[in-house]
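K.L.:
Whatever this is, show me its structure:
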Amino acid sequence: MTLPAGPKTPSWLLNQQFQADPFGYMDAVYKRYGDMVTIMSGSTPTVHISNPLGIKQIFTNTKEITARGALNRSFAPGTGNQGVLQLDGLRHKHRRKLLMQAFHGERMQACGRRICELTEKIISQQAIGKPFVAYPTIEDITLRVGIEVVMGLREGERYDKIKHLFASIIKYSQSPLFEILTKLPFGQQDLGQWSPTGYRLHLRRELFQSLYASVQERREQADSSRTDILSDLIVARDETGEPLSDEEVRDLLLSPIFAAQDASGTALAWSLYWIHRLPSVRERLLEELDRLGESPDPMSIVALPYLNAVCNEVLRIYPTQLFTFPRLVESPVEVMGYELSPGTVLIGNIYLTHQREDLYPQPKEFKPERFLEKQFSNYEFLPFGGGARVCIGATFALFEMKLVLATILSRYQLGLVSKHPERPKFGGLICYPASGVKMVMYGRRQHQGQSQPLVFGSV
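P.N.:
The predicted structure is shown next:
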């Protein structure tokens, strides 16, 4: 076996360096070792690849390289033991198909106006002249959308409880206190609700119980006219023709809602940051939106080329996930000239692929125009991963991004509170804005044939 070069630093220290400055760490590793790097985890070599040709090999060489669900077991506490991330083979393929049918066609079109309504409702609650943090505000929108699309719930006691639990789990897991406490001795042990890990597990149990109750209730009150994912799963049959168990249905609900809330919310928060940091981007977007008139059809908004380019550039510079889900070498295989042995783990580094000078000149600069000038392959631009483990809601995530942004930009005048660059902070798979993107509402924006200038007032 011939492995690419890599740092000899102990893995625990590399992890600390990464946590402190993820992008700086990855840029430094790439500069020293190139686009294939070996990181040792005990005796297991993990090869990180940021070359599009190498990424294509690991996505398409499915005989020697597999995307085993067991490699994602660290996500099981949040996604369930029977969630789509943990499944393999025919079960995985079958469940993905069940989940993905809700994110395409007429269903997706039907919820377009609802996304705009929810965005308007929540953003309109911001007080004029008073700063607010965009990230949790946007996550409130994406979580509501996720619960409605996945579970078909809009209001009521169960809706409120499930929404509260999903929001609490994300907020608690990203809190500085939780990060500090879990690094202390015994910090990752379940010592009851007063311990950080114990409290998170308590929230998880509460969420699982609420979802399970929803599954049982829906099974007792089956309604063929419903068009949400939960209703689809209730009547679905597995690959052997048997109904899915209540536990499996519950677990399959988790990933789509968490992804809708966290990944989509993060991408939208970064979008607001870049759009309001670069006035030329904002003005061009408003000109494009204004040409559609005052109450455009959601599908007309989604088709706008510059809006699409802006969303893609947001996802390029800060992808919703920094890495692909891991793959495992099952039999000897050659990747980019290296002979790799069984047991080697392969991970596509999405961030570094998106930072390649040969693909994206001046990669640190926010330039949406690059997506108008060139069509990138699925191995060059892969913000939602790729291959068998590509995000099931990728198409819907872009759809939602465009409609939320269009609603906010066309109807409200916002500004950034700080002139300092927003710093990314890594959590789980995602790099979210460390300050949450602090903004201020200046008032409603009147539609014009041409975009009006943004007038900043005193705060």
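
K.L.:
Going by C-alpha atoms from here, please, whenever you check contacts or count neighbours.
P.N.:
Fine.

K.L.:
any idea which element Y432 lies in?
P.N.:
Assigned by DSSP states H and E, Y432 belongs to strand 430-433.

K.L.:
what's that strand packed up against?
P.N.:
helix 264-277, strand 424-427 (3 or more Cα pairs under 8 Å, 6 or more residues apart in numbering; DSSP states H and E).

K.L.:
Residues contacting the shortest one, please?
P.N.:
Think strand 424-427. Here strand 424-427 makes contact (Cα atoms under 8 Å, 6 or more residues apart in numbering) with Q19, D21, P22, Q174, C431, Y432, P433, A434.

K.L.:
ok, now how distant is the closest residue to the second one other than its chain neighbours from R445?
P.N.:
The reference is to D21. Spatial nearest neighbour of D21, excluding adjacent residues (Cα to Cα, 6 or more residues apart in numbering): K425 at 7.9 Å. Counting by Cα to Cα, to the nearest Å, the separation of K425 from R445 is 32 Å.

K.L.:
Then R158?
P.N.:
Distance, R158 to R445, using Cα to Cα: 36 Å.

K.L.:
now swap in S435 and tell me
P.N.:
Distance of S435 to R445, computed by Cα to Cα: 26 Å.

K.L.:
okay, the two: which has more neighbours?
P.N.:
R445 (17 against 13; other Cα atoms under 10 Å).

K.L.:
how near is E206 to K163?
P.N.:
Per Cα to Cα, E206 is found 12 Å from K163.

K.L.:
Give me the more crowded residue out of these two.
P.N.:
Under the neighbour definition other Cα under 10 Å, E206 and K163 were set side by side, and K163 has more, 18 against 15.

K.L.:
contacting residues around that one?
P.N.:
Counting by Cα under 8 Å, 6+ apart, K163 has contacts L143, R144, I147.

K.L.:
mind listing the helices for the stretch 151-300 of the chain?
P.N.:
Counting by DSSP state H, counting those that start in this stretch, the stretch 151-300 of the chain has these helices, from start to end: 157-173, 176-181, 196-220, 229-235, 246-258, 264-277, 279-290, 298-302.

K.L.:
Which neighbouring elements make contact with the shortest one?
P.N.:
The reference is to helix 298-302. Counting by 3+ Cα pairs under 8 Å, 6+ apart, the packing neighbours recorded for helix 298-302 are helix 112-123, helix 394-411.

K.L.:
I'd like the ones you listed laid out as TSV, including distance to A260 and mean neighbour count.
P.N.:
Below are the helices and strands packed on helix 298-302 laid out as TSV (distance: least, Cα to Cα, whole Å; neighbours: other Cα atoms under 10 Å):
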stretch	distance to A260	mean neighbour count
helix 112-123	12	17
helix 394-411	7	20
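
K.L.:
One more, so I can put them side by side:
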Amino acid sequence: MVTLQENRQSEPIAKQLQSVKVPRILQTFRGILWPIKYLEKAFQEYGDIYTAEFAGFPKQVVIANPQAIQEIFTADPKLFNSGEANKILQPLFGNYSLLLHDGEYHQRQRKLLIPPFHGERMKAYGDIVCDIAEEVMSKWTIDKPFEARSSMQEISLRVILRTIFGLDEGERYEKLRQLLTLLLDTTGSPLRSSFVFLEVLQKDLGAWSPWGKFLRLKQQINELLYAEIRERRAKNDLSGEDILTLMMSARDEEGQPMTDEELKDELMTLLFAGHETTATALAWALYWIHRQPEVREKLLRELDTLGENPDANAIAKLPYLNAVCSETLRIYPVLLFTLPRITKAPVEIMGYRFEPNTMLSPCIYLIHHREDLYPEPKRFKPERFLERQYSPYEFLPFGGSNRRCIGMAFAMFEMKLVLATILSKLELSLAVNRPVVAARRGITMAPVGGVRLVLKGQRT
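P.N.:
Now for the predicted structure:
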């Protein structure tokens, strides 16, 4: 159990952690360029709790032990500075993003943002998801290969634009869609991801420099978001069902609404977190479903039990579909780590003592690949989620505790509806039936090549 060490003169903890025996700069570049290989090697050499170093960050404790993660997730959040640990996200999301704050402000923003993504309001988005998926599917041509991740990104971006703004058409929305795609593509390879992590590379050397291009795209997006906010304020119509209207009408316990800058930064957070991650997960799901024909056949048999034009809520409850989505998020989680925590005072976890300003980083990938939890962890096996109920400390694709992703339920709902819509209507196959590996794409991990698929025809 996590405990706060108030008596600095107390007997020191005997247990000692192993540290990665590689210079910090080499650890940094391995973590950026070859993160999975680097993590797996460190796990084999140093165990499931070890210390590592990463340029620009405090000493990092990589944690792939369920008991340790349980102690962190169930501890008093006041023991940690979680927002400070996410400082690398500030250039993308802005100063007021939910992810960059702790304490009362974090609780306030979380309460304001959670309602649109849960319950009946979320279910109302079901038809929107299916309609947009069908519109994108209609652009695919028989026998012509296409990149699944790009198509899934178009679906998920249009869904998040529709749910946030109530529209996904018009000049402003089309421009926003284009700019968001360009912004994310600035970190679309392991090498281009370096400037996200290394502050020394964050130099504006003009519009053609990586950081200069990033800043100019971000500024254009900010201007579009501010224009939308000002237009909504001028209309003073809070009767809409879209997320922006709900955010503008929300009031905290003191009766105060969000400011324009708070709205802008939270919109940026939702736009990024609400579509890039889902698009990548969907691309992986389509890869595994078509890589293993028995998975596809089993999934189709389950979908067929619902008949024609099934209800979105019925789709969301299908057990094997849920298992396929869960296994997709297990084998290649979009984020390798949960949001980290920086200790504010000395703490103990499983008998280890951690001094202030230590970064605790639960590793989603390593937990998801523990052989004692997931036998044959490299094998895609949805059945494992039907055979066993995993705890929130063993399966954690959306993080945990008070930092768990607020869009978790919506992301799973969207994944299931998009997969059901595609698979029930179309026959697809992999363009090239060879293994696809993951590579860094900014702070996320995505399939190299985006998963190439071919439309074979309508499903009969």
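
K.L.:
And the TM-score between these chains?
P.N.:
The pair, once superposed, lands on a TM-score of 0.93 when counted by TM-score structural alignment, normalised by the length of the first structure; 446 aligned residues with a Cα RMSD of 2.0 Å.

K.L.:
Report the angle between the longest strand seen in the second structure and helix 126-137.
P.N.:
Secondary structure assigned by DSSP state E gives strand 452-458 as the longest strand of the second structure. Going by axes from the mean of the first three to the mean of the last three Cα atoms, to 10 degrees, strand 452-458 of the second structure is angled at 100 degrees with respect to helix 126-137.

K.L.:
Find me the equivalent region of strand 452-458 of the second structure in the first structure.
P.N.:
Aligned by TM-score structural alignment, strand 452-458 of the second structure corresponds to residues 438-444 of the first structure.

K.L.:
Can you give me every residue that contacts the aligned residue in the second structure for L285 of the first structure?
P.N.:
Mapped onto the second structure by TM-score structural alignment, L285 of the first structure lines up with L299. By Cα under 8 Å, 6+ apart, L299 of the second structure lies in contact with Y320, L321.

K.L.:
Q178 of the second structure: how many residues sit nearby?
P.N.:
For Q178 of the second structure, using other Cα under 10 Å, the count is 11.

K.L.:
Show me what it aligns to in the first structure.
P.N.:
Aligning on TM-score structural alignment places Q178 of the second structure opposite H164 in the first structure.

K.L.:
Check R24 of the second structure too.
P.N.:
Checking TM-score structural alignment: R24 of the second structure goes with S11.

K.L.:
same check, this time on G255 of the second structure
P.N.:
Matched by TM-score structural alignment, G255 of the second structure corresponds to G241 in the first structure.

K.L.:
do L113 of the second structure as well
P.N.:
Using TM-score structural alignment, L113 of the second structure sits opposite L99 in the first structure.

K.L.:
Quick check: its match touching D228?
P.N.:
No. If you go by Cα atoms under 8 Å, L99 of the first structure and D228 don't touch, sitting 9.9 Å apart.

K.L.:
per the alignment, L33 of the second structure corresponds to what in the first structure?
P.N.:
Taking TM-score structural alignment, L33 of the second structure has A20 as its aligned residue in the first structure.

K.L.:
wait, I meant I72 of the second structure
P.N.:
Under the alignment (TM-score structural alignment), I72 of the second structure pairs with I58 in the first structure.

K.L.:
Would you agree its match is in contact with P52?
P.N.:
No. In this structure, I58 of the first structure is not within contact of P52 by Cα under 8 Å, at 10.0 Å.

K.L.:
out of those two, which sits in the busier spot?
P.N.:
A side-by-side neighbour count of I58 of the first structure and P52, using other Cα under 10 Å, places I58 first with 26 against 23.

K.L.:
State the number of residues packed around the residue nearest to the more buried one when sequence neighbours are not counted.
P.N.:
Closest residue to I58 of the first structure apart from its sequence neighbours, by Cα to Cα, 6+ apart: I65 at 6.4 Å. Around I65 of the first structure there are 23 other residues, counting by other Cα under 10 Å.

K.L.:
out of everything not next to it in sequence, what's closest to the residue most central in space within the first structure?
P.N.:
The centroid of the first structure falls nearest to A263 when counting by Cα atoms, centre = their mean (2.3 Å). In this structure, A263 of the first structure finds its nearest non-sequential neighbour in T320, 5.5 Å apart by Cα to Cα, 6+ apart.

K.L.:
Contact partners for the residue nearest to I58 of the first structure?
P.N.:
If a contact means Cα under 8 Å, 6+ apart, then I65 of the first structure has I58, R327, L328, V329, E330, S331 as its contacts.

K.L.:
Just the ones of the residues you listed in strands?
P.N.:
Among the contacts of I65 of the first structure, DSSP E puts R327, L328, V329 in strands.

K.L.:
Show me what the second one aligns to in the second structure.
P.N.:
In the second structure, the residue equivalent to L328 of the first structure is I342, according to TM-score structural alignment.

K.L.:
what sits against the counterpart of E217 of the first structure in the second structure?
P.N.:
If you follow E217 of the first structure across to the second structure using TM-score structural alignment, you land on E231. For E231 of the second structure, the contact set (Cα under 8 Å, 6+ apart) is empty.

K.L.:
now do 10 Å
P.N.:
With contact taken as Cα atoms under 10 Å, 6 or more residues apart in numbering, E231 of the second structure is in contact with L225.

K.L.:
thinking again about what came up before, what's the mean gap between the longest strand of the second structure and the aligned bit of the first structure?
P.N.:
Average distance, strand 452-458 of the second structure versus aligned residues of the first structure after superposition (mean Cα distance after the TM-score superposition for the first structure): 0.7 Å.

K.L.:
Just name whatever secondary elements that strand is in contact with.
P.N.:
Strand 452-458 of the second structure sits against strand 145-147, helix 148-165, helix 276-291, helix 408-425, strand 426-430, with contacts defined as 3 or more Cα pairs under 10 Å, 6 or more residues apart in numbering; DSSP states H and E.
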